[in-house]
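>>> Fold the following for me, if possible:
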Amino acid sequence: MFKKLGEDIAAIMARDPAAKSRLEVVLCYPGFHALLLYRLANAAWRRGWFLLGRFLSHVGRVLTGIEIHPGATIGRRFFVDHGMGVVIGETAQVGDDVTLYQGVTLGGTSLHQGKRHPTLEDGVIVGSGAQVLGPLTVGKGARVGANAVVLKDVAAGVTVVGIPAQVAISRAKQQDTDFCAYGTSIDMPDPVARALDGLLGEVTALKARVAELEGAPAAGAPANGSNGHRPDPRPDPRPGASRDGN
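The predicted structure follows:
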């Protein structure tokens, strides 16, 4: 356990430029305090000491504002930045090198006793306020943007944003980028705006086509719009007048 805690401290130093020393991390980082108490609570939980595990988890929640169920599975080099309001449910599984920000929920959407919380694979980043709900999987290296609501599986290496979460950056475009705080880059495209732009483009094209069709003569008709016969003369409104003018 102590080896894991040492790795956790090193991960915080690597991902938070505000961290000046290891001692500062140990004394002043609530994310580290919550993780320390989780590791103790989880050890008790796995030994069947459920009440002790829940009590240690409760102490961590009171001290840090971070709630991690002792039954959750969390890998190495885990970092909760800022942390207030983070909730991690009982059957959640978190891989190695995962980063969560404040207000994140890894929650369940059902009442059954089986797997009901998310699985986050290695290297996942979840931005502040994001809600990842249900027994879904967020693939390796994926990013969840701030305030997103994830309700279905997320492929490895992509960035998702919005409610419900949609892919904003594909794996091919993201694979060469470095660590991205909050899972959101400053130049990230808006998938909703992109979809609206596409719809507006199609509407503009359809309007142009309709205008073109309305202004064109019917197929096979003379250019002057007549039917090919000499039009009948307009009737003379005078009483008794014939059509030939007599």
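>>> hey, let's count contacts and neighbours off CA atoms from now on
OK.
>>> hey, which helix is longest across the chain?
Using DSSP state H to define each element, the chain has its longest helix at helix 191-215.
>>> What helices and strands are in contact with that helix?
If you count contacts as 3 or more C-alpha pairs under 8 Å, 6 or more residues apart in numbering; DSSP states H and E, helix 191-215 packs onto strand 166-169.
>>> sorry, back to before: name the residues of the longest helix of the chain that are buried.
Neighbour counts over helix 191-215 (16 or more other C-alpha atoms under 10 Å) mark residue 191 as buried.
>>> Tell me where this structure has helices.
For the chain, helices defined by DSSP H occupy the ranges 2-15, 22-28, 30-46, 50-64, 171-174, 191-215.
>>> how far is the second one from where the chain is centred?
Same thing as helix 22-28. The chain centre lies 32 Å from the centre of helix 22-28; the measure is C-alpha atoms, centre = their mean, to the nearest Å.
>>> Counting neighbours, which bits of it end up buried?
In terms of neighbour count (16+ other C-alpha under 10 Å), helix 22-28 has its buried residues at residue 25.
>>> So for residue 94, which of the helices of the chain sits nearest?
Among the helices of the chain, the nearest to residue 94 by C-alpha to C-alpha is helix 30-46 (12.5 Å).
>>> re earlier: with distance to residue 111 added, can I get the helices of the chain in TSV?
As requested, the helices of the chain are arranged in TSV below (distance: least, C-alpha to C-alpha, whole Å):
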stretch	distance to residue 111
helix 2-15	32
helix 22-28	37
helix 30-46	21
helix 50-64	19
helix 171-174	34
helix 191-215	33
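>>> out of those, which comes closest to residue 182?
With distances scored as C-alpha to C-alpha, the stretch of the helices of the chain nearest to residue 182 is helix 2-15 (11.3 Å).
>>> which residues make contact with that closest one from outside it?
Residues lying outside helix 2-15 but in contact with it, judged by C-alpha atoms under 8 Å, 6 or more residues apart in numbering, are 19-22, 25-26, 32, 36, 76-79, 97, 179.
>>> can you do 6 Å?
19, 77-78 (C-alpha atoms under 6 Å, 6 or more residues apart in numbering).
>>> One more sequence to fold, the one below, so I can look at both together:
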Amino acid sequence: MNNLIRYLDSIVARDPAPRSRWEVLLYPGVWALFWHRVAHRLFRSRLFFFARLINHLSRVLTAIDIHPGATIGKNFFIDHGFTVIGETAVIGDNVTIYQGVTLGGTNPTNGQPGKRHPTIEDNAIIGSGAQILGPVVVGRRARIGASAVVTENVPEGATMVGVKARSTLVAAETWAKEFMPYGTPCKEPCEPSGLARVEQLESELSRLRDQVAQLSAHRSAQEPESPGMTGT
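The predicted structure is shown next:
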């Protein structure tokens, strides 16, 4: 019971929506993880059919597909559904995944089954719609932005965005918080280079406005006054 309470509290700490633990008990991600724990034990006991059966029922009920072979650590939170996690995926502790994420596999070059799905290390956050493909490693405290496509290893603390995903060069220490909702900072642009570019464009716009004002004043000074009306 204490483990369950700690798990529910870890979700409440990461999600501002629920008003109580009871609400969290209705989350599809919580039930998907529960059924996965059962299916994973059956899978490890080589009862593959029954493991798959529970996996199938869980997918129907929660819209979350977690292969029974996937290894998942403590306090894993799937916020909403439509997530797919492959057989050889390994997920660490306190990982958060938003809706529509795929931890997918790639075809081994030797044609033999093996590690073909990602490893997500502790405290990572995977944004909505992200696709992490192949036996790559997403480092501790890494943030994967929404709809990013990751096909290479992600360093610890990196923030990745885009297709193909690239680092934003923002060090994790810059945003040193235990948890950041949605994976990336919201108040400022992710990339320092992008912020510098915005400042440069604003400066150029200000100069252009000054030039337009000067030209308008000069033109007004050069125009002759209209002749006045004369009486007869």
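>>> quick one: TM-score?
The pair, once superposed, lands on a TM-score of 0.77 when counted by TM-score structural alignment, normalised by the length of structure 2; 196 aligned residues with a C-alpha RMSD of 2.4 Å.
>>> closest one to residue 165 of structure 1 among the helices of structure 1?
helix 191-215 (9.6 Å).
>>> Please list the outside residues in contact with that closest one.
Judged by C-alpha under 6 Å, 6+ apart, the contacts made with helix 191-215 of structure 1 from elsewhere in the structure are residue 168.
>>> same thing with stretch 31-49 of structure 2?
The set of residues external to stretch 31-49 of structure 2 that reach it, using C-alpha under 6 Å, 6+ apart, is 51, 54, 58, 68-69.
>>> In a markdown table, list those along with distance to residue 146 of structure 2.
Compiled in a markdown table, the contacts of stretch 31-49 of structure 2 are given as follows (distance: C-alpha to C-alpha, whole Å):
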| residue | distance to residue 146 of structure 2 |
| --- | --- |
| 51 | 31 |
| 54 | 30 |
| 58 | 25 |
| 68 | 26 |
| 69 | 26 |
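>>> residues near residue 188 of structure 2, how many?
Applying other C-alpha atoms under 10 Å, we find 10 residues neighbouring residue 188 of structure 2.
>>> And for residue 19 of structure 2?
Here the neighbour count serves as a burial measure; for residue 19 of structure 2 (other C-alpha under 10 Å) it reads 10.
>>> follow-up on the earlier one: closest to residue 101 of structure 1 out of the helices of structure 1?
That would be, of the helices of structure 1 and by C-alpha to C-alpha, helix 30-46, which comes in at 9.5 Å.
>>> how much does that closest one stray from structure 2?
Once the two models are superposed, helix 30-46 of structure 1 sits on average 0.6 Å from its counterpart in structure 2 (mean C-alpha distance after the TM-score superposition for structure 1).
>>> which residue numbers in structure 2 go with that helix?
Across structure 2, the stretch matching helix 30-46 of structure 1 (TM-score structural alignment) is residues 28-44.
>>> Tell me the buried residues in the matching stretch?
When burial is assessed from 16+ other C-alpha under 10 Å, stretch 28-44 of structure 2 yields the following buried residues: 28-33, 35-37, 39-40, 42-43.
>>> and if you look at stretch 146-155 of structure 2?
Taking 16+ other C-alpha under 10 Å as the neighbour-count basis, stretch 146-155 of structure 2 is seen to contain the buried residues 146-152, 154.
>>> dump the residue contacts of the spatially most central residue of structure 2.
In structure 2, the centroid-proximal residue (C-alpha atoms, centre = their mean) is residue 127; its distance is 1.5 Å. Residue 127 of structure 2 makes contact with 98, 144-146, 182-183 under the criterion C-alpha under 6 Å, 6+ apart.
>>> Narrow the residues you listed to those in strands?
Secondary structure of those is defined by DSSP state E; positions in strands are 98, 144.
>>> Just the buried ones from the contacts of residue 127 of structure 2, in PyMOL syntax?
Those of those that meet the burial criterion (16+ other C-alpha under 10 Å) are gathered into one PyMOL selection, given here:
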select buried, resi 98+144+145+146+182+183
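>>> want to throw the contacts of residue 127 of structure 2 into TSV with distance to residue 83 of structure 2?
Putting those into TSV (distance: C-alpha to C-alpha, whole Å) gives the following:
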residue	distance to residue 83 of structure 2
98	8
144	15
145	15
146	13
182	15
183	16
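>>> rewinding a little: what sits closest to the residue nearest to the centre of structure 2 if chain neighbours are left out?
Nearest-residue entry for residue 127 of structure 2: residue 146, 4.3 Å, with adjacent residues in sequence omitted and distances by C-alpha to C-alpha, 6 or more residues apart in numbering.
>>> Looking at the contacts of stretch 31-49 of structure 2, which two lie furthest apart in space?
Of all pairs drawn from these, the one with the largest separation by C-alpha to C-alpha is 58 and 69; the distance is 14.4 Å.
>>> wait, what's in contact with the nearest residue to residue 41 of structure 1 once chain neighbours are set aside?
Among residues not flanking residue 41 of structure 1 along the chain, residue 53 sits closest, at 4.1 Å (C-alpha to C-alpha, 6+ apart). Contacts here follow C-alpha under 6 Å, 6+ apart; on that basis residue 53 of structure 1 touches 41, 44-45, 70.
>>> what's the farthest-apart pair in those?
Checked with C-alpha to C-alpha, these reach their widest spread between 44 and 70, with 8.2 Å between them.
>>> Could you report the separation of residue 18 of structure 1 from residue 121 of structure 1?
In this structure, residue 18 of structure 1 and residue 121 of structure 1 are separated by 26 Å, where distance is defined by C-alpha to C-alpha, to the nearest Å.
>>> what's the answer for residue 131 of structure 1, then?
Per C-alpha to C-alpha, residue 131 of structure 1 is found 16 Å from residue 121 of structure 1.
>>> for residue 98 of structure 1, same thing?
Taking C-alpha to C-alpha as the criterion, residue 98 of structure 1 is separated from residue 121 of structure 1 by 8 Å.
>>> which neighbours do these two share?
Taking C-alpha under 6 Å, 6+ apart as the contact rule, residue 98 of structure 1 and residue 121 have no neighbour in common.
>>> Next up, the contacts around the spatially closest residue to residue 124 of structure 2 that is not a sequence neighbour.
In this structure, residue 124 of structure 2 finds its nearest non-sequential neighbour in residue 141, 4.4 Å apart by C-alpha to C-alpha, 6+ apart. Under the criterion of C-alpha under 6 Å, 6+ apart, the contact list for residue 141 of structure 2 reads 123-124, 157.
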